[in-house]
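> I would like to see how this sequence folds:
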Amino acid sequence: MSKTPPPADRSSEREARLAAALRENLRRRKAQSRARATTEAPGAAPTPSPPPAEPPRQD
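Reported below is the predicted structural model:
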């Protein structure tokens, strides 16, 4: 029968797992940023968002 590891071991395992997740997240975000940069035409203005809808008039 195995015992649960002491809290110090669990803490270091958690830190290692979180560090790996952060590295992976950073890689993914960089890849997304590079993909966006390559799909945009150089010098092209970004498309403007539509104006907000006017609220209904109270007559």
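
> contacts and neighbour counts: CA atoms only from here.
Will do.

> Please report how far residue 8 lies from residue 18.
Noted for residue 8: a distance of 15 Å to residue 18, by CA to CA, to the nearest Å.

> Which one of these two is surrounded by more residues?
residue 18 (12 against 9; other CA atoms under 10 Å).

> tell me the contacts of residue 24?
Contact analysis of residue 24 by CA atoms under 8 Å, 6 or more residues apart in numbering lists nothing.

> for comparison, sequence B:
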Amino acid sequence: MTKKEKIETKSERQKRLAAELRANLARRKAQARSRRAGDADERAEGIPSARKDRGQ
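As a prediction, this is how the structure comes out:
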């Protein structure tokens, strides 16, 4: 692998990690908003609502 190829590979990795970080942050923000509202998380793998009077 040449030096130029290593730089390109490193750059691609940094872009991929940055995109994953943004996606993770968006999920965490949505989860925090849901918790503040007291509603259940809408994702399939999400958490149930903390409120007992909703969803029953």
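
> After superposition, what is the TM-score?
TM-score of the superposed chains, computed with TM-score structural alignment, normalised by the length of structure 2, equals 0.64; 38 aligned residues with a CA RMSD of 1.3 Å.

> how close does residue 18 of structure 1 sit to residue 25 of structure 1?
Counting by CA to CA - residue 18 of structure 1 and residue 25 of structure 1 are separated by 10 Å.

> with structure 2 superposed, average distance for stretch 19-34 of structure 1?
Compared with structure 2 after fitting, stretch 19-34 of structure 1 deviates on average by 0.3 Å (mean CA distance after the TM-score superposition for structure 1).

> so that stretch corresponds to what in structure 2?
Using TM-score structural alignment, stretch 19-34 of structure 1 corresponds to residues 15-30 of structure 2.

> all helices of structure 1, in order?
Counting by DSSP state H, structure 1 has helices at residues 7-39.

> circling back: which parts of the match of stretch 19-34 of structure 1 are buried?
Within stretch 15-30 of structure 2, no residue counts as buried by 16 or more other CA atoms under 10 Å.

> ok, residue 13 of structure 2 to residue 3 of structure 2 distance?
Distance from residue 13 of structure 2 to residue 3 of structure 2, by CA to CA: 15 Å.
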